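K.L.:
can't give you the sequence, but here's the structure:
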């Protein structure tokens, strides 16, 4: 099941919906008032509310003027992000001259940072590249994990049982700021620098997340293409590592890292500019496309 958050044209209210195979959106709350609390409430009450959502999705009314928002437009906490988590990207980052954080090419342990909730925007919303005074905005297509059942000290063997579903993010980065400040949040946490969507694909539809494949196109040109199985640290390892001392809660998001092909991997770097369009896709979840402002 692909769950979405949407609003109607000209309205601010955000509602929980489901994305049909034909791209249409149905209003789950209109079919069941218990679903009026939005996706975060649904995730927190899972599996009970998820089963209700499944039951009503087939006859919930379609919304002709729906505008997709990020599935979780304002996460309750910062998004957990993982750097240098594909072998080839770790190499291209180390050779780019922008990595000021460590000497090793492939990290010995997951490199975890965060992006604030204010960085999240939805599909189709402009990436505000003008907020980077250094004109070094880059893209990073990523698979993201949405936590369902929370916990601390989650064992790797149990980790996938804590996953509610999967979505797509673009870990947009101001590279010069990332390099200047060493710790990455100021280069990656800028308002609007975390496009997310279009949907959350529930975990029951993804028996093996490693079988998913991610591609990124810029202005129609393929830049990134890799299976999630290429991760250096897989999803259970990331969940175990983060939850060792930090409680994971329903609706928490973990962006798992980006493959090779980002802008700084080219010589000279190919940074984003106003008018560009970035398209990140994971089949099954859908397409996240955003223009650059």
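P.N.:
All right, it came through fine. It should be emphasised that the depicted structure is a prediction, and the values quoted were computed from it without experimental measurement.
K.L.:
contacts, neighbours, all on C-alpha from now
P.N.:
OK.
K.L.:
how far away is the residue nearest to residue 276 when sequence neighbours are not counted from residue 60?
P.N.:
In this structure, residue 276 finds its nearest non-sequential neighbour in residue 292, 5.3 Å apart by Cα to Cα, 6 or more residues apart in numbering. Residue 292 is 34 Å from residue 60, where distance means Cα to Cα, to the nearest Å.
K.L.:
For the protein, just list every one of the helices.
P.N.:
28-31, 39-44, 48-57, 87-94, 175-181, 185-188, 235-243 (DSSP state H).
K.L.:
As a markdown table, those with mean neighbour count and distance to residue 148 would be great.
P.N.:
A markdown table is the format used below for the helices of the chain (neighbours: other Cα atoms under 10 Å; distance: least, Cα to Cα, whole Å):
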| stretch | mean neighbour count | distance to residue 148 |
| --- | --- | --- |
| helix 28-31 | 21 | 19 |
| helix 39-44 | 21 | 6 |
| helix 48-57 | 17 | 11 |
| helix 87-94 | 20 | 28 |
| helix 175-181 | 18 | 31 |
| helix 185-188 | 21 | 25 |
| helix 235-243 | 20 | 12 |
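K.L.:
ok, structure two:
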């Protein structure tokens, strides 16, 4: 199932992308079908926390709507291109990132292959949605793109084994882990260059793990103004998704809705020779695409 969030006035609502039909407005569908008293999750975190039961209720809702076609379809299905999308996970409690987690990316930056996952964090101020403009901070001249796969936790995980780890995952999505390299490398701590406003556009969809299958074998790419910059596969990860979840759970409790950014492949600006490092400029459009997860596109703008 492909889930997304969209703005209606000042609220972020839940939608289901139905192939060939558009986006089902979950709250409107539940109201139309007079399902008061029936447990229908109407925001993304209720779905994540509800797990398989929540997914099953949304599947039944979708089936009921489709059974009553064409009478209510035009009302309840919306054209995705006309929606103002939000981040597909709206309020993660933790945003954990893994650095230098692709073999060829470590090589292009002349960094040693890490013995353990390199962890850092971002904050909710970095969240943005598909289609949002991303302000380039006035204090940086070196903003870089990073295509990454995101793991979204679905079940509390503490001291889980590698074999158990993916059973605690709800689903996956795209992120652009934008990075101000001049700020990131100013000190040994990377946080400053990673946590500028809207530096984690997320989406467009949160895709359930059953639909994704093996997360360690997905094509991943980024383009800038239509030019391919990164073109790889998650199989190049040094630490695979199950290893990452298990490792983090040994040190902290992962809760439903927590997200883990799993690192980026080769092809970032920082990996080019100095005379060919063309960092992002206002007007540049970046698209992140991962197999089965859709395309995440954002335009860079001057900070107001």
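P.N.:
Perfect, thanks for sending it. This is a predicted model, so every value here is computed, not measured.
K.L.:
who wins for proximity to residue 215 of the first structure among the helices of the first structure?
P.N.:
Comparing the helices of the first structure against residue 215 of the first structure with Cα to Cα, the closest turns out to be helix 87-94 (13.7 Å).
K.L.:
which ones are touching the residue in the first structure sticking out farthest from the centre?
P.N.:
Going by Cα atoms, centre = their mean, the residue of the first structure most distant from its centre is residue 59, 28.9 Å out. By Cα atoms under 8 Å, 6 or more residues apart in numbering, the contact set of residue 59 of the first structure is residue 31.
K.L.:
Residue 208 of the second structure -> the first structure?
P.N.:
Here residue 208 of the second structure is matched to residue 202 in the first structure, going by TM-score structural alignment.
K.L.:
Report whether the expected contact of its match with residue 162 is present.
P.N.:
No - at 11.7 Å, residue 202 of the first structure does not count as touching residue 162 under the criterion of Cα atoms under 8 Å.
K.L.:
sorry, back to before: the second structure: which residue goes with the residue nearest to residue 276 of the first structure?
P.N.:
Using TM-score structural alignment, the partner of residue 292 of the first structure in the second structure is residue 300.
K.L.:
Next one: the one residue sitting closest to the centre of the first structure from residue 254 of the first structure, what distance?
P.N.:
Closest to where the C-alpha atoms of the first structure average out (Cα atoms, centre = their mean) is residue 169, at 2.7 Å. Distance from residue 169 of the first structure to residue 254 of the first structure, counting by Cα to Cα: 10 Å.
K.L.:
Can you pull the residues that touch both of those two?
P.N.:
The contact sets of residue 169 of the first structure and residue 254 overlap at residue 144 (Cα under 8 Å, 6+ apart).
K.L.:
Which among the helices of the first structure is found nearest to residue 20 of the first structure?
P.N.:
Residue 20 of the first structure lies closest, by Cα to Cα, to one member of these: helix 48-57, at 9.0 Å.
K.L.:
distance from that closest one to the second structure after superposition?
P.N.:
Taking mean Cα distance after the TM-score superposition for the first structure, the mean distance separating helix 48-57 of the first structure from the aligned residues in the second structure is 1.3 Å.
K.L.:
Just give me how far that helix sits from the chain centre.
P.N.:
Chain-centre distance of helix 48-57 of the first structure: 24 Å, with Cα atoms, centre = their mean, to the nearest Å.
K.L.:
so where is it in the second structure?
P.N.:
Helix 48-57 of the first structure covers residues 53-62 of the second structure once aligned (TM-score structural alignment).
K.L.:
The aligned residue in the second structure for residue 231 of the first structure - nearest residue in space that isn't next to it in sequence?
P.N.:
Counting by TM-score structural alignment, residue 231 of the first structure corresponds to residue 237 in the second structure. Excluding its sequence neighbours, the residue lying closest to residue 237 of the second structure (Cα to Cα, 6+ apart) is residue 102, at 4.4 Å.
K.L.:
got a list of what the one you found touches?
P.N.:
Each residue near residue 102 of the second structure by Cα under 8 Å, 6+ apart is listed here: 236, 237, 238, 263, 264, 265, 266.
K.L.:
try 6 Å this time
P.N.:
236, 237, 238, 265 (Cα atoms under 6 Å, 6 or more residues apart in numbering).
K.L.:
Would you mind measuring from the match of residue 292 of the first structure to residue 252 of the second structure?
P.N.:
From residue 300 of the second structure to residue 252 of the second structure the distance is 35 Å (Cα to Cα).
K.L.:
ok, the two, which is more surrounded?
P.N.:
Set residue 300 of the second structure next to residue 252 and count neighbours by other Cα atoms under 10 Å: residue 300 wins out with 18 against 11.
K.L.:
Identify the residues contacting the more buried one.
P.N.:
For residue 300 of the second structure, the contact set (Cα under 6 Å, 6+ apart) comprises 133, 134, 135, 282, 283, 284.
K.L.:
Can you get me a residue count around the fifth one?
P.N.:
For residue 283 of the second structure, the count of nearby residues is 14 (other Cα under 10 Å).
K.L.:
cool, and the third one?
P.N.:
Applying the criterion other Cα under 10 Å, we find 17 residues in the vicinity of residue 135 of the second structure.
K.L.:
That one maps to what in the first structure?
P.N.:
Under the alignment (TM-score structural alignment), residue 135 of the second structure maps onto residue 128.
K.L.:
Also the fourth one?
P.N.:
Across the two structures, residue 282 of the second structure finds its equivalent in residue 274 of the first structure, going by TM-score structural alignment.
K.L.:
how close does that match get to residue 94 of the first structure?
P.N.:
27 Å.
K.L.:
for residue 243 of the first structure, same thing?
P.N.:
28 Å.
K.L.:
And residue 262 of the first structure, by the same measure?
P.N.:
The gap separating residue 262 of the first structure from residue 94 of the first structure is 13 Å, by Cα to Cα.
K.L.:
Next: residue 163 of the first structure.
P.N.:
31 Å.
K.L.:
for residue 129 of the first structure, same thing?
P.N.:
Residue 129 of the first structure sits 24 Å away from residue 94 of the first structure, going by Cα to Cα.
K.L.:
Same question for residue 255 of the first structure.
P.N.:
Residue 255 of the first structure sits at a distance of 20 Å from residue 94 of the first structure (criterion: Cα to Cα).
K.L.:
Then residue 234 of the first structure?
P.N.:
To residue 94 of the first structure, residue 234 of the first structure is 21 Å away according to Cα to Cα.
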